[in-house]
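Participant: Take a look and give me a structure for this.
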Amino acid sequence: AIGILSNILLIYLVSRFSKKNMGTYKYLLIIFASYDLYLTVIHAIIEPPISSRYRKRSSFSLYRILSQWLTMLYVASFTVPFALTNVNFLHRYWAVKKPTNLSLFTSPRFVLLLSMYPIGQGVGWAVLSCQVPIDDSHFVEDYYFSKFNTTITGWRVLHHWKGDHLNLPQFLILISAMIVMSFNFSIAIFLASQTIAEIRKAKTFSFNFKSLQIKILRALFAQTSVPVLFVYIPFGCAILFPFFKIDDKLQLANSCMTFTSFFPAWDAIVVIILIKDYRDCLLSLFCYPTNSS
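Facilitator: From the prediction side, this is the model:
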């Protein structure tokens, strides 16, 4: 409910109170908020539980599947936002490096081409999720029955170690996931660092323009930290702890879906808090007058 309300509020504030100097960036914010609404609904409908276990001679990560297609949809959906964030970083970089390129964001052909990046990310993660095998050997079923006296079925198992032997096919899946995540982070770091460098060395930018770019960039950094904190870190712990034979004593893997549920709501909240125009307009709606600057 909080995710739905916060993102509807953000869409309203962006549509109603964005100033002209926000340019096409406001449309990116609306796309983000609309997608977060979709994520909120998808999470509420599917919410597959994730767990990890480590034993001296075996360790594994696992997640429950309602169906193969729902699992693919869920994994693909929650891995797209970081790709969208990189599109946002590209917009910021062009805004200070080559503003004429921003007109491309109004070109249907360019938008279609650019959309291939997040779509490709989603498809790639969906394919990876289906490479994780079903528990045909009944290893997890036997483990839970012997430890908890509970019978469970329908799990996909990323079985890192079998005895003292590395499970090579599962290791390749893990490496593929790490490569995709590292690729996304590398793009974000490059575009962010180049944008900061351009702002610092620019001689012709007005004070107001620099202030606006720094304000938007600060909000974008905070917005980027949200999926990192609430999606990538818990998910990373769920699949990496068993591989490195680390006992998940804090039960981060079991809390993975709880953390993920926070993501869509906080994604909108950080934008409203950090962009002064939207923050002031929200306060004014509740009869708290603010001084604009």
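Participant: contacts, neighbours, all on C-alpha from now
Facilitator: Will do.
Participant: mind listing the helices for the protein?
Facilitator: Listed in chain order, the helices found in the chain under DSSP state H are 2-17, 25-45, 68-97, 108-131, 139-148, 168-201, 207-227, 233-243, 256-274, 276-285.
Participant: Check which helices and strands the first one sits against.
Facilitator: Which is helix 2-17. If you count contacts as 3 or more Cα pairs under 8 Å, 6 or more residues apart in numbering; DSSP states H and E, helix 2-17 packs onto helix 25-45, helix 256-274, helix 276-285.
Participant: Pick the most buried one from these.
Facilitator: Ranked by mean neighbour count, those are led by helix 256-274 with a mean of 21 (mean count of other Cα atoms under 10 Å).
Participant: Need the contact partners of it.
Facilitator: For helix 256-274, contacts defined as Cα atoms under 8 Å, 6 or more residues apart in numbering pick out 2-4, 6-7, 10, 33, 36-37, 39-40, 43, 47-50, 215, 218-220, 222-223, 226-227, 230-231, 234-235, 238, 278-279.
Participant: Could you check how far the nearest residue to Ala95 once chain neighbours are set aside is from Trp94?
Facilitator: Distance criterion Cα to Cα, 6 or more residues apart in numbering; nearest residue to Ala95, sequence neighbours excluded, is Leu102 at 6.7 Å. Leu102 sits 7 Å away from Trp94, taking Cα to Cα, to the nearest Å as the criterion.
Participant: circling back to that earlier point, including distance to Tyr54, could the helices of the chain go into a markdown table?
Facilitator: Converted to a markdown table, the helices of the chain look like this (distance: least, Cα to Cα, whole Å):
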| stretch | distance to Tyr54 |
| --- | --- |
| helix 2-17 | 34 |
| helix 25-45 | 27 |
| helix 68-97 | 23 |
| helix 108-131 | 21 |
| helix 139-148 | 11 |
| helix 168-201 | 16 |
| helix 207-227 | 26 |
| helix 233-243 | 6 |
| helix 256-274 | 17 |
| helix 276-285 | 46 |
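Participant: Also this sequence, please, to line up against the first:
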Amino acid sequence: LVSQGLLEIFTIVEHINIGTGIICNMILLYLVRRFSRASMGTYKYLLIIFASYDFFLTAVHGTINHQVVIVNITTFAANLTSFYCASFTVPFTLMIIHFLYRYWAIKCPDRIILFSDKRFMCLLASFSLSGFVTWYCLCIFGLTGAVDEVSTIAAREEYYRRYKRNVTDSYLIAEHWKDGKFNFRPALVLFCFDSIIFSCITLASTLCILTLHHIAKADAISAYSKYLHQKLLKTLIAQTVLPVVLVYIPYFCILSLPFLSIPDYGLTAACTAFNSSFPAVDAIIVVVLMKDYRVGLVSMFLGRRKATPTVSIGAIPT
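Facilitator: Prediction:
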């Protein structure tokens, strides 16, 4: 059992993460709009979209205040609404779009203009929306949580024991074993969840590897252009590792461990603390790894802006 003191620590961490996430992403939005060099082109708008969504995620987390508990190796999610679950699929689909941009920037630079085309942007938006809708529907139609169900009552009691709050509904329950019998529906939902997670990671990894390969093989661009491509890609890789470590791995564990009858060893208590830290850490990573924004942030506190030279890189978009 997780100690009450540890639960209180995780709750404090969540509150700190929410405040930090809002502040950091507001600062990042300002830095991107103020200090992005012209050579970044439309890529800065992708950064704006991502920072805006991180801000939204932080607000959603603070509003819903969800928690996860496990009773008898069965996952119960208190206040973990379908909307909240689905909202964390969007950052990774946005990462895939970022990788596509970076891949085209080095392999097919003539296609970058598509990111200024409204129809293509609608197609990309539908890609992110499809992941959200799929996860949402799986939660709504694949999981249970009626107020009068025995499993819901057990979850309510465990939730009250942990957090001293009496939440009567809004539970999403994956009851893998019911009355000693295997329950197929939550197992199918689990398979779909894990498939989405691994598909996103595989697609992002493939685009990353291809981009690294073409950067290494590029002969028609200057050394500075190659350096800039590598720098932006490294930042994107760091951004991609964050949702994997802070969101997808915890999600995978809390969904899969109960099915395998493996104790969570406190992960359910820490899960929301991990999730809530993602938006703030993501913004910090971008500022730290991208010199223009790092210098811009320093200049904000020093009251002056250090000049950042704009270097032309010809027809190669970044």
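Participant: TM-score for this pair?
Facilitator: Overlay of the two chains. TM-score (TM-score structural alignment, normalised by the length of the first structure): 0.90; 284 aligned residues with a Cα RMSD of 2.4 Å.
Participant: Out of the helices and strands packed on helix 2-17 of the first structure, which gets nearest to Pro133 of the first structure?
Facilitator: Judged by Cα to Cα, the one of those that comes nearest to Pro133 of the first structure is helix 256-274, at 20.2 Å.
Participant: re earlier: what's around the equivalent of the residue nearest to Ala95 of the first structure over in the second structure, how many residues?
Facilitator: Aligning on TM-score structural alignment places Leu102 of the first structure opposite Ile112 in the second structure. By other Cα atoms under 10 Å, 22 other residues sit near Ile112 of the second structure.
Participant: Apart from its chain neighbours, what residue comes closest to Ala187 of the second structure?
Facilitator: Nearest non-adjacent residue to Ala187 of the second structure (Cα to Cα, 6+ apart): His176, at 6.5 Å.
Participant: Could you find the counterpart of that neighbour in the first structure?
Facilitator: So, by TM-score structural alignment, His176 of the second structure is matched to His160.
Participant: Kindly report the same for Asn275 of the second structure.
Facilitator: By TM-score structural alignment, Asn275 of the second structure lines up with Thr260 in the first structure.
Participant: Stretch 17-32 of the first structure maps to which residues in the second structure?
Facilitator: Per TM-score structural alignment, the counterpart of stretch 17-32 of the first structure in the second structure is residues 35-50.
Participant: how far away is Ile175 of the first structure from Ser51 of the first structure?
Facilitator: According to Cα to Cα, Ile175 of the first structure and Ser51 of the first structure sit 19 Å apart.
Participant: who has more neighbours, those two?
Facilitator: Taking neighbours as other Cα under 10 Å, Ile175 of the first structure and Ser51 compare with Ser51 leading, 21 against 11.
Participant: and the gap between the equivalent of the more buried one over in the second structure and Ser205 of the second structure?
Facilitator: Structural alignment (TM-score structural alignment) places Ser51 of the first structure against Val69 in the second structure. Plainly put, Val69 of the second structure is 32 Å away from Ser205 of the second structure if you go by Cα to Cα.
Participant: still on that earlier bit, enumerate every residue touching the match of His176 of the second structure.
Facilitator: By Cα under 8 Å, 6+ apart, the contact set of His160 of the first structure is Ser58, Ser59, Phe60, Ser61, Leu166, Asn167, Gln170, Phe171, Pro242, Phe243.
Participant: Lys215 of the first structure: how many residues sit nearby?
Facilitator: 14.
Participant: That one - nearest residue in space that isn't next to it in sequence?
Facilitator: Leaving aside its sequence neighbours, Lys215 of the first structure sits nearest to Ile275 (Cα to Cα, 6+ apart; 6.7 Å).
Participant: With Ala78 of the second structure instead?
Facilitator: Ala78 of the second structure sits nearest to Tyr171 (Cα to Cα, 6+ apart), 4.9 Å away.
Participant: Around the one you found, count how many other residues there are.
Facilitator: 27.
Participant: cool, Ile12 of the second structure as well?
Facilitator: Ile12 of the second structure has 13 nearby residues by other Cα under 10 Å.
Participant: returning to what we had before: would you list the helices and strands packed on helix 2-17 of the first structure in JSON lines and tack on distance to Ile152 of the first structure?
Facilitator: As requested, those are arranged in JSON lines below (distance: least, Cα to Cα, whole Å):
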{"stretch": "helix 25-45", "distance to Ile152 of the first structure": "21"}
{"stretch": "helix 256-274", "distance to Ile152 of the first structure": "19"}
{"stretch": "helix 276-285", "distance to Ile152 of the first structure": "48"}
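Participant: Select, out of those helices, the one closest to Ser15 of the first structure.
Facilitator: Each of those has some distance to Ser15 of the first structure by Cα to Cα; the shortest is helix 25-45, at 7.7 Å.
Participant: helices and strands around the closest one, which ones?
Facilitator: By 3+ Cα pairs under 8 Å, 6+ apart, helix 25-45 of the first structure packs against helix 2-17, helix 68-97, helix 256-274.
Participant: Asn208 of the first structure: which of those is closest?
Facilitator: Evaluated over these, closeness to Asn208 of the first structure peaks at helix 68-97, with 13.0 Å, by Cα to Cα.
Participant: What residues of the closest one count as buried?
Facilitator: 70-97 (16 or more other Cα atoms under 10 Å).
Participant: rewinding a little: what lines up with the residue nearest to Lys215 of the first structure in the second structure?
Facilitator: Taking TM-score structural alignment, Ile275 of the first structure has Met290 as its aligned residue in the second structure.
Participant: Double-check that match against Leu236; I have them as touching.
Facilitator: No: Met290 of the second structure lies out of contact with Leu236 (Cα atoms under 8 Å); the separation is 10.4 Å.
Participant: okay, these two: which has more neighbours?
Facilitator: Leu236 (20 against 15).
Participant: mind listing what whichever residue in the first structure pairs up with that one touches?
Facilitator: Alignment note (TM-score structural alignment): Leu236 of the second structure maps to Leu220 of the first structure. Leu220 of the first structure makes contact with Thr85, Asn88, Phe89, Val271, according to Cα under 8 Å, 6+ apart.
Participant: quick one: what's aligned to the first one in the second structure?
Facilitator: In other words, Thr85 of the first structure. In the second structure, Thr85 of the first structure lines up with Met95, judged by TM-score structural alignment.
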